[in-house]
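Enquirer: Structure for this input, please:
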Amino acid sequence: MDVIQAIIIGIVQGLTEFLPISSSAHLVFITNILGVQESLAFDTMLHLASLVAVVSYFRKDLLHMVRSFLSSLKDLPRGEFKKGIQEDPFKRLAWLILFGTIPAGLMGLLFKDFFESLFTNLLAVGFFLIVTGLLLWGSERVSTGDRSVKDMGLKTSLIIGIAQGCAIAPGISRSGATISAGLFLGLERELAARYSFLLSIPIIIAAGLIQVQEIGSVLDNNAAAFIAGFIASAVAAYLAIKLLLKIIKERSLMMFAYYCWIVGLLTIIFSILY
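Expert: Okay, here's the model as predicted:
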């Protein structure tokens, strides 16, 4: 992999990590188009770049959440935990993200090998892209957008967490599945997107820690390409977050549903013919 290829892959991964069109599917496409062999180490670098982007974008919210989370722990011995969670939206959000991460973690441990085996199956990738489109379409049809953070509970966080876990499948967009789940549950549109982005942080950290050893073994041989891809992915991911938050506030997600349907159908046709 040369520097130009790494930059192209980084941009594609960064954009599709947070736009609801499935980064896993597009990484399959772009690596095949460029004739580049998939690399677990490079994939880890790109996900860490996404982490840098989302942490940078939501740094103020995250700082508030960390402080509020620590404060809520102090509330436990005083018997004020429930009251604090009800009154402080950042305390509530921090705990909701913690609980919402559990389903994806369990599903990753149980089904990771099965879903990873589908990454070379273009028919499966195309099918799951169509599923992503249906989720986006359906959520836009039924969304009420009237529930705020104070209306979110454990059930809501777990359902959205399960949706995140389903994104292990190539073609199921993590952001698409979680945002759609939030909209199905009636969350305010911007809240559904913000919660989706924040919910990605623990999972990306966990995946990075598991795979971080892979990075050191290859950095010495291809450092320039890896660094270039990392920077390109981080910048693209940051812009994707900013763009999607603007779109979800001002417009519909249907454009992404149509995109997933078209690309998914073309992928299925290609897999059958070739």
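
Enquirer: contacts, neighbours, all on C-alpha from now
Expert: Fine.

Enquirer: What ranges does the stretch 151-274 of the chain have for its helices?
Expert: 154-166, 174-184, 189-250, 254-273 (DSSP state H, counting those that start in this stretch).

Enquirer: Can you give me the buried ones in the first one?
Expert: Using 16 or more other CA atoms under 10 Å as the test for burial, helix 154-166 gives Thr156, Ser157, Leu158, Ile159, Ile160, Gly161, Ile162, Ala163, Gln164, Gly165, Cys166.

Enquirer: out of those residues, who's nearest Gly145?
Expert: Thr156 (14.0 Å; CA to CA).

Enquirer: let's see this one next to it:
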Amino acid sequence: MGWLEAAILGIVQGLTEFLPISSSAHLRITAALAGWGDPGAAFTAVTQIGTELAVVIYFAGKIGRILRAWFFSLYRSDYRHHPDARLGWLIIVGSIPIVVLGLLLKDQIHSVFRDLRLTALVLIVFGILLWIADRYGRQERDLDHLTVPHGLGFGFAQAMALIPGVSRSGGTITAGRLLGYRRADAAEYAFLLAVPAVMGSGIYELREIGNGDSPAWGPTILATVVAFAVGYAVIAWLMAYIKRHSFTPFVLYRIALGVLLLVLVFTGALDPQAGPNI
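Expert: Sure thing, here's the model as predicted:
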């Protein structure tokens, strides 16, 4: 992987990680259309560390309060029912599904899940689900209404993003909207929930960087830094946007991209396994 390729993929990662359009799908599609090798699940996971650092900085005050309250709740009874402490425990609960499924499906994540036909299909299907959830979901709950079953529901939706095309934020926001959470609250929990899962996945995949067919350390670090800078700007824009607008533009984009990808694959213009090696 060259430096220019890494920079472009870092920009793509930063632009698409927090929008409900799937960053892993866009990294996969960008590489395939450009004639590059599939950047691979390890590269994707490591560059996502950059975007999650953007989350940590953007929500630093909120995360600091959650960590403080959660820590105190371990040994102080007066903090056991503190809203921030509850949210900390529910982030842990919501992280369980993706950890379990990520380990169980590790081989599929690096192989069959990266087929472009599957990517196109889930872009369309989960786009439609997002539209239904956003159109008909009630907007009456905030994060104070979060429960263990709801946290697990968010968590299983996040775990679906192990398949490129689902979108971690899109799947989690869809679940939140179906459960009646406001757009901003569903998005905020989606971003917070992603931090331990993505950081854990990225750290786990660090051992693959520079080995075998995986990209070298230099380009991977560049892509991660670029993803951080772009991702921070996207978070700020999205949190302001969803307070006044629906997710419909993202739904239409997902469907159009999925259809285009299917056309390219089934007309033979694009190999569904394009770029299997770095």
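
Enquirer: picking up where we left off before, quick check, nearest of the buried residues of helix 154-166 of structure 1 to Asp75 of structure 1?
Expert: Ser157 (21.7 Å).

Enquirer: For stretch 3-20 of structure 2, grab the matching residue range in structure 1.
Expert: Under TM-score structural alignment, stretch 3-20 of structure 2 corresponds to residues 3-20 of structure 1.

Enquirer: ok, and what's touching the matching stretch?
Expert: 22-23, 26-27, 30-31, 34, 46, 49-50, 132, 173-177, 197, 224-226, 228-241, 244, 256 (CA atoms under 8 Å, 6 or more residues apart in numbering).

Enquirer: let's see 7 Å
Expert: 22-23, 27, 30, 46, 50, 173, 175-176, 224-226, 228-230, 232-234, 236-237, 240-241, 244, 256 (CA atoms under 7 Å, 6 or more residues apart in numbering).

Enquirer: what does stretch 146-165 of structure 2 give?
Expert: Contacts of stretch 146-165 of structure 2 (CA under 7 Å, 6+ apart): 22, 24-25, 90, 93-95, 97-98, 101, 109, 113-114, 119-120, 122-123, 166-168, 171-172, 175-176.

Enquirer: for stretch 104-124 of structure 1, same thing?
Expert: For stretch 104-124 of structure 1, using CA under 7 Å, 6+ apart, the contacting residues are Val28, Gly161, Ile162, Gln164, Gly165, Ile168, Ala169, Pro170, Thr267, Ile268, Ser271.

Enquirer: Surely Ile21 of structure 1 is in a strand?
Expert: No: assessed with DSSP: H, G, I helix; E, B strand; the rest coil, Ile21 of structure 1 is coil; it does not lie in a strand.

Enquirer: Excluding chain neighbours, what is closest to it?
Expert: Ser173 (5.5 Å; CA to CA, 6 or more residues apart in numbering).

Enquirer: The one you found matches what in structure 2?
Expert: Mapped onto structure 2 by TM-score structural alignment, Ser173 of structure 1 lines up with Ser167.

Enquirer: How about the contacts made by its match?
Expert: Pro20, Ile21, Ser22, Ser23, Ala161.

Enquirer: Pretty sure the second one sits against Arg254.
Expert: Think Ile21 of structure 2. Yes: counting by CA atoms under 7 Å, Ile21 of structure 2 does reach Arg254; the two are 6.1 Å apart.

Enquirer: Could you check how far the counterpart of Tyr232 of structure 2 in structure 1 is from Ser217 of structure 1?
Expert: Aligned by TM-score structural alignment, Tyr232 of structure 2 pairs with Tyr238 of structure 1. Look at Tyr238 of structure 1 and Ser217 of structure 1: by CA to CA, to the nearest Å, they are 28 Å apart.

Enquirer: next one: Asp151 of structure 1
Expert: Asp151 of structure 1 is 47 Å from Ser217 of structure 1, by CA to CA.

Enquirer: Could you do Leu93 of structure 1 as well?
Expert: From Leu93 of structure 1 to Ser217 of structure 1 the distance is 38 Å (CA to CA).

Enquirer: Which one's more surrounded, those two?
Expert: Leu93 (24 against 10; other CA atoms under 10 Å).

Enquirer: Look at the more buried one and tell me its secondary structure.
Expert: helix.

Enquirer: Now which residue in structure 2 aligns to it?
Expert: By TM-score structural alignment, Leu93 of structure 1 lines up with Leu87.

Enquirer: and that match, what does it touch?
Expert: Leu87 of structure 2 touches Ile66, counting by CA under 7 Å, 6+ apart.
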